[in-house]
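In: Sequence plus predicted model, see below.
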Amino acid sequence: MKTRLLPLAVVLLPFMAWSAENGPLSAWNASPAKSQILNWVAQSTQQDGPDFIPPDQRYVVFDNDGTLWPEAPLTFQLQFAVDEVNRLAPSHPEWQDNPVVIAAQKHDMAALEKAGQQGLMTLLTLTHSNMPVEEFDQRVDAWLASHRHPRFGCPYNKLGYLPMRQLLDYLRDKGFKTWIISGGGIDFMRRVAGEMYGIPPEQVVGSFSLTEFRLTDDGTQLEKTMKGAFYNDEAQKPVSIHLFMGHRPVAAFGNSDGDVPMLQYTSANKQVKPLGVLIHHTDAQREYAYDAHPSASGKLINGLSLAPHYGWVVVNMKSDWNQVFDPAQCSYHPAK
């Protein structure tokens, strides 16, 4: 019997290797992290298994900056705000003495960082408010079409991490509903989430401020303001999940200490066996390497120390991913 099976094994082994390399998560290397994620999905969707999760409970949440796309040297939305200030400044002489505008014009990131939350709010007020929502959408679209990442040289909306995009598709194929829960602006992210990640706008939750409804001569209009600003980070993430989603997630993916409350909230789900995953930026050659000292945002100290206690999977970008970006969308080749 063994003699008969040997030729079959010889035939199947190359096929099995091909399947692993070209399967739904082909941009992931064979590693404990990948195995843990795949095993969790398999157990959660096994109808008669002890860890089966009913389809109506399969809500999975993802941070965006640093989890689905890069956040260095600046978060993409902050870079958009800086570029918009520089584009608009010549038409606004009243801005010329504003220290935040001056710092943006000089690309003085140290001064912008020193300006802190108040400086960020100034940038957002100048570039994200006092306009109809349709105008803001047009500005974002124009920026995406005309600007490239300073390091990778690719359009910002082509820089979604290929392993994570594959994971999103895989989870949806298995009956999970994928949401973005991020500190990024809700309107900004909604302009890219559908095309980049296959996530519709109603499943994108981010920082926001209130809009104002107005009647116009040709219909109605929603005007963006900075009133009632809600910054969707850290402890606010579980709050926004409850407010917008109405379900406790069964899995959560993040990359920074700002995502820890969201992972803790998910890990406390007593109805299922939950999954928590942290993306650790360890690849200075193909992307960036940081945890305690990020260039802009994404500090990861507390999350790494808590991961063993909660059983969170820590994905090592350098060793767990064989691709970072989709070569069909971004042909960035790191120097060797």
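Out: Everything's here; your move.
In: from here on, contacts and neighbour counts on C-alpha atoms
Out: Will do.
In: Which residue ranges of this protein form strands?
Out: 59-62, 131-132, 177-185, 204-207, 211-216, 219-224, 251-254, 275-280, 313-316 (DSSP state E).
In: who touches stretch 239-251?
Out: With CA atoms under 8 Å, 6 or more residues apart in numbering as the test, stretch 239-251 has contacts from 57-61, 181, 203, 205, 232, 263, 265-267, 269, 272-277.
In: got another, please set it beside the one above:
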Amino acid sequence: MEFDRREFTTFLLGAAASVSVAGPASAQSDPLPSWNDGPAKQAIVKFVHATTDAASPNFVPLAERIATFDQDGTLWVEHPIYTQLVYCFDRVPDLVKAKPELAKVEPFRTVLTGDREAIAKLGLDPLLKIVAATLTGVDVDTFRDEVAKWIAEARDPRWKRPYTELVYEPQIELLKYLRSVGYRTYIVTGGGQDFVRVYAQRVYGVPPEQVVGSAGAVSYQYGAKGPVLIKEPKLLLNDDNAGKPEGIHLMIGRRPYFAFGNSTGDRQMLEYTRAGAGARLAMLVLHDDGAREYAYGPAQGLPDTKVGRFTPELYDEAIKDGWIVVSMKNDWKRIFAFE
């Protein structure tokens, strides 16, 4: 299935404990065992030492140590379709059960058939109807509980595992490494903020208040048991492309020293990070391992895609501006913890 990330997130409605350290993390034997030795791993270690050594001219005070990570395609699998969109499709049967008249209305009728080819042909407007119907109209606590139940039960069709097991082990190590030297790690994603906050603490060690995502409006209302916040079909923040640095400013209030992404939707976040003074590190994952995960680009001659595009233009900008391109195939010893 092919969906344009930028268009989808336009409609998608969607501080971890910092460890005080006296100096750089030189005492750790190997904080990144799932990373192959090479320029990418070396750049990370060099950056950490440069910004956490009090004697370094690039030393960064604890309060300013901010690291931001995209989620889809950067921390976990995004192909062949974004996990949150799978959730939206899976919610349609319950929605129709509550409103039987929708069973004969498009695009709900098509989604109910389970015909993947037919669903893949749905346009943006039908997709918008599904997103709006499945992500809004409920109170935030009910939504959280529904997502928690789904994420615990849903299985990826390729690996037959929960989506939360399809997280990249090298990135989990990197998150822990950065936190061990006092960096606060934030998820800055085009996905729905409320959706990602449900599992971010358990899966990534990132608390909900450090998740910045595409956010929809909520309204304060009175329910049967008292005050509730109802999710409304109004977008407040499209946290993709230029929306990422905008969201960082609004939600974090500090420019990151470290940023990690994987697609054109992350370009502005990396540009914004590198534009700051001092030592700043920008990184991009290139999905070039079709055997262990997926291979797509179209940078470096890889197959084109509409889900997490890494274009030749983005690759050229990365090389020109000193961003580190991480080859999934060559830089990661293993991709998943279950390997």
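Out: Thanks, I have the structure now. Keep in mind it's a predicted model, so treat the numbers as computed, not measured.
In: PyMOL command to pick out the buried ones of the contacts of stretch 239-251 of the first structure?
Out: Here is the PyMOL selection string for the buried members of the contacts of stretch 239-251 of the first structure, based on 16 or more other CA atoms under 10 Å:
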select buried, resi 57+58+59+60+61+181+203+205+232+263+265+266+267+272+273+274+275+276+277
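In: okay, now the residue mapped onto Val196 of the second structure from the first structure: neighbour count?
Out: Taking TM-score structural alignment, the alignment pairs Val196 of the second structure with Met189 from the first structure. By other CA atoms under 10 Å, 22 other residues sit near Met189 of the first structure.
In: What's the separation between Met189 of the first structure and Ala9 of the first structure?
Out: 48 Å (CA to CA, to the nearest Å).
In: list the contacts for the match of Val196 of the second structure?
Out: Val204, Gly206.
In: For Val92 of the second structure, what is the corresponding residue in the first structure?
Out: Checking TM-score structural alignment: Val92 of the second structure goes with Val85.
In: residues touching that match, list them.
Out: Val101, Ala104, Gln105, Leu123, Leu126, Thr127.
In: Tell me where the first structure has helices.
Out: Chain-ordered helices for the first structure, with DSSP state H as the definition, fall at 2-22, 32-44, 76-88, 99-105, 109-128, 133-146, 162-173, 186-197, 236-240, 260-267, 302-310, 317-320.
In: residues in the second structure aligned with the shortest one?
Out: Using TM-score structural alignment, helix 317-320 of the first structure lines up with residues 328-331 of the second structure.
In: and the matching stretch, how far from the first structure on average?
Out: Superposing on the first structure places stretch 328-331 of the second structure at an average distance of 0.7 Å from its equivalents, by mean CA distance after the TM-score superposition for the first structure.
In: returning to what we had before: how about JSON lines for the helices of the first structure, with distance to Ser331 of the first structure added?
Out: JSON lines is the format used below for the helices of the first structure (distance: least, CA to CA, whole Å):
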{"stretch": "helix 2-22", "distance to Ser331 of the first structure": "20"}
{"stretch": "helix 32-44", "distance to Ser331 of the first structure": "25"}
{"stretch": "helix 76-88", "distance to Ser331 of the first structure": "19"}
{"stretch": "helix 99-105", "distance to Ser331 of the first structure": "29"}
{"stretch": "helix 109-128", "distance to Ser331 of the first structure": "28"}
{"stretch": "helix 133-146", "distance to Ser331 of the first structure": "17"}
{"stretch": "helix 162-173", "distance to Ser331 of the first structure": "13"}
{"stretch": "helix 186-197", "distance to Ser331 of the first structure": "17"}
{"stretch": "helix 236-240", "distance to Ser331 of the first structure": "34"}
{"stretch": "helix 260-267", "distance to Ser331 of the first structure": "33"}
{"stretch": "helix 302-310", "distance to Ser331 of the first structure": "32"}
{"stretch": "helix 317-320", "distance to Ser331 of the first structure": "18"}
